[in-house]
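In: sharing a model that was predicted from the sequence below.
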Amino acid sequence: MVDPSAQRNPTRTPKTERSSLPALPDARSNKLLAALPADEFERLNRDLEAVSMPLGDSLCEPYLAMQHVYFPVDCIVSLLCLMEDGGSAEISVVGNEGIVGVSLFMGGETTPSRAVVQSAGSAYRLNGSALKAEFYRGGPMQRLLLRYTQALLTQMAQTAVCNRHHTLDQQLCRWLLLSNDRLHNDELVMTQELIANMLGVRREGVTEAAGKLQKAGLIRYHRGHIFIQDRKGLEQRTCECYEVVKKEYDRLLPDTQAK
């Protein structure tokens, strides 16, 4: 793993002016926040800050303590495992179903992974001390975050299995479906090079796999934009790993509407 002293790109603080974020979705567009009882949500809402999440921004670096957690509303964040030779691979994705900063409320404070914005958008940021105070109350927020952590661990474990046992075509389908689940539309802004970094493979492999999916009419790819054209077809082409992860999230974190 990467020695923290070797880091050259410190975590950047996302922009926080609410006025600079046009038509920002309500905080309860994040499903964890939407699932909270009204009184608990209002306690947190006083301290929530709207932040822009530009593509490629780092929210967390290996072994550096986080000061905030992030609730994505229309962006996607990748959690990456880094190697000493500069290689990386994605171990999970977080979108409007979750929170970035599990290590903070679980007591570890730091993590060996990096959190990077994979799909630009916006999120709500909360000071770590405010989240801890709510977590240690022992009420609905604590139970919700613990269930979310279990779902996240399932995604990490299944990603490891998928990367070991399934084809790149299947891995790409899984990745596209998980990303699509966490967005409000069928467009992903993502270069093939970045996808290769996420999956921990060569770019040429992603180019070939994406070409097959495009030829089959499942996606359309043009200048860093991927359009999901046949979601059912992607579901049929992927491995069982996508369904395992989806079922666990659905079981532990049922879909909610903003209260």
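Out: Yep, that arrived. Numbering: from 1, shown residues only.

In: C-alpha from now on. contacts and neighbour counts both.
Out: Fine.

In: check which helices and strands the host helix or strand of residue 241 is in contact with.
Out: Assigned by DSSP states H and E, residue 241 falls within helix 240-252. Here helix 240-252 touches helix 140-165, helix 168-181, going by 3 or more Cα pairs under 8 Å, 6 or more residues apart in numbering; DSSP states H and E.

In: dump these to TSV, plus mean neighbour count and distance to residue 99.
Out: Written out in TSV, the entries for the helices and strands packed on helix 240-252 read as follows (neighbours: other Cα atoms under 10 Å; distance: least, Cα to Cα, whole Å):
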stretch	mean neighbour count	distance to residue 99
helix 140-165	17	8
helix 168-181	21	15
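
In: not counting sequence-adjacent ones, nearest residue to the residue nearest the centre of the chain?
Out: A centroid search over the chain (Cα atoms, centre = their mean) returns residue 94, at 1.9 Å, as the residue closest to the centre. Once its chain neighbours are removed from consideration, residue 94 has its nearest residue in residue 77; the separation is 5.1 Å (Cα to Cα, 6 or more residues apart in numbering).

In: name the element that neighbour belongs to?
Out: If you go by DSSP H and E, residue 77 is part of strand 76-82.

In: residues contacting that strand, please?
Out: Taking Cα atoms under 8 Å, 6 or more residues apart in numbering as the criterion, the residues outside strand 76-82 that touch it are 1-2, 88-96, 100, 112-121, 179, 182-183, 198.

In: before we go on, here's another structure to hold up against the first:
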Amino acid sequence: MRNEPINNRLLLSLPPETLQRLMPEMDLIQTESGAVIDHIDGLIEHLYFVNRGIVSLVKVMHDGRSVEVGAIGIEGVTDSNALFGVDVAITETMVQVPGSAFKIGRAFLSRELENDRALRRMMERYWRFAFGQLAQTAACNRLHTLEERCCRWLLTSHDSALDDSFPLTHEFLATMLGATRSSVSLTAKVLHRAGCIDYTRGIVTIADRLGLEETACECYSETATEMNRLFGPDTRPPH
């Protein structure tokens, strides 16, 4: 784990001197599928810069139903609002696609923001981006078909898993899409028959990325455009 390179685009966008100050205060940890990072109304003590995988922001209703309202991949950090005065979690924050993350204390990072103008400016820009993604997801869940949203989510996961294959169950995907397991399974079968994905024992493999991009809603490309505007073009080699 210690030899894993930095993949997080937010960290990579920081000035070298800023990153050098942060690195000794960060622990690279493994993230397990289904693990809850923050519980709603719980005190936020740490933030996590996602280095591989996906962390989802989930709203749970009184009847137990839940839906994803946002997702954080290698472009960002969990609970960025905690750096600007909101120190309790407003959603459940859980690992959807396992991987790794850099864990850092909220108090330390908040102090750094006070003294480092470049860090504060970047975190403010990222917070605006993250808020915009919440609005994008809300519109997407209301206006786009399940197949379109499923393709968007698979592409997003592919980008941050840094691998063509990654763990993903139909149950978890249904939770993230706010749909029934049966409807998600049917959609997955359609995508499998079209040659877009393979699915074996809880592992999804992206077989035809172009096919997914052609079927996904506009939200995927709009998000990618916003990320490149924030961080610059993604120059990482293809996985």
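Out: Cool, got the structure. Bear in mind that the values here come from a model prediction, so they are computed numbers and not experimental data.

In: quick one: map the residue nearest to the centre of structure 1 onto structure 2.
Out: Structural alignment (TM-score structural alignment) places residue 94 of structure 1 against residue 72 in structure 2.

In: so who does that match touch?
Out: Under the contact definition (Cα under 8 Å, 6+ apart), the residues listed for residue 72 of structure 2 are 50, 54-57, 78.

In: helices - which of the contacts of strand 76-82 of structure 1 land there?
Out: 179, 198 (DSSP state H).

In: distance check, the match of residue 94 of structure 1 against residue 133 of structure 2.
Out: Relative to residue 133 of structure 2, residue 72 of structure 2 is positioned 10 Å away (criterion: Cα to Cα, to the nearest Å).

In: give the residue farthest from the middle of structure 2.
Out: With Cα atoms, centre = their mean as the measure, structure 2 has its most outlying C-alpha, relative to the mean C-alpha position, at residue 115: 27.9 Å.

In: show me what that residue lines up with in structure 1.
Out: Taking TM-score structural alignment as the alignment basis, one finds that residue 115 of structure 2 is matched in structure 1 by residue 137.

In: one more: residue 219 of structure 2?
Out: Counting by TM-score structural alignment, which is the criterion used here, residue 219 of structure 2 corresponds to residue 241 in structure 1.

In: okay, now its match: neighbour count?
Out: 19 (other Cα atoms under 10 Å).

In: pretty sure it is touching residue 159, no?
Out: Yes: checked against Cα atoms under 8 Å, the pair residue 241 of structure 1 and residue 159 is within contact range at 7.5 Å.

In: which residues does residue 96 of structure 1 contact?
Out: Applying Cα under 8 Å, 6+ apart, one finds that residue 96 of structure 1 lies in contact with 29-32, 71-76, 182-183.

In: repeat for residue 203 of structure 2
Out: Neighbours of residue 203 of structure 2 in contact, by Cα under 8 Å, 6+ apart: 165-169.

In: not counting its neighbours along the chain, what's nearest the residue mapped onto residue 161 of structure 2 from structure 1?
Out: Aligned counterpart of residue 161 of structure 2 in structure 1: residue 183 (TM-score structural alignment). Nearest in space to residue 183 of structure 1, with sequence neighbours left out and distances taken as Cα to Cα, 6+ apart, is residue 74 at 6.0 Å.

In: that neighbour against residue 97, yeah?
Out: No: contact criterion Cα under 8 Å: residue 74 of structure 1 and residue 97 do not qualify, at 10.1 Å.

In: quick check: angle from the strand holding residue 77 of structure 1 to helix 140-165?
Out: Angular relation of strand 76-82 of structure 1 and helix 140-165 on a 0 to 180 degree scale: 60 degrees, by axes from the mean of the first three to the mean of the last three Cα atoms, to 10 degrees.

In: helix, strand, or coil at the equivalent of residue 22 of structure 2 over in structure 1?
Out: With TM-score structural alignment as the criterion, the equivalent of residue 22 of structure 2 in structure 1 is residue 44. Assigned by DSSP: H, G, I helix; E, B strand; the rest coil, the conformation of residue 44 of structure 1 is helix.

In: would you agree residue 44 of structure 1 is in contact with residue 132?
Out: No: counting by Cα under 8 Å, residue 132 is not a contact partner of residue 44 of structure 1; they are 11.0 Å apart.

In: any common contacting residues for these two?
Out: What both residue 44 of structure 1 and residue 132 touch, as defined by Cα under 8 Å, 6+ apart, is an empty set.

In: for stretch 33-50 of structure 2, list every residue counted as buried.
Out: Neighbour-count burial for stretch 33-50 of structure 2, with 16 or more other Cα atoms under 10 Å as criterion, is recorded at 33, 37-39, 44, 46-50.
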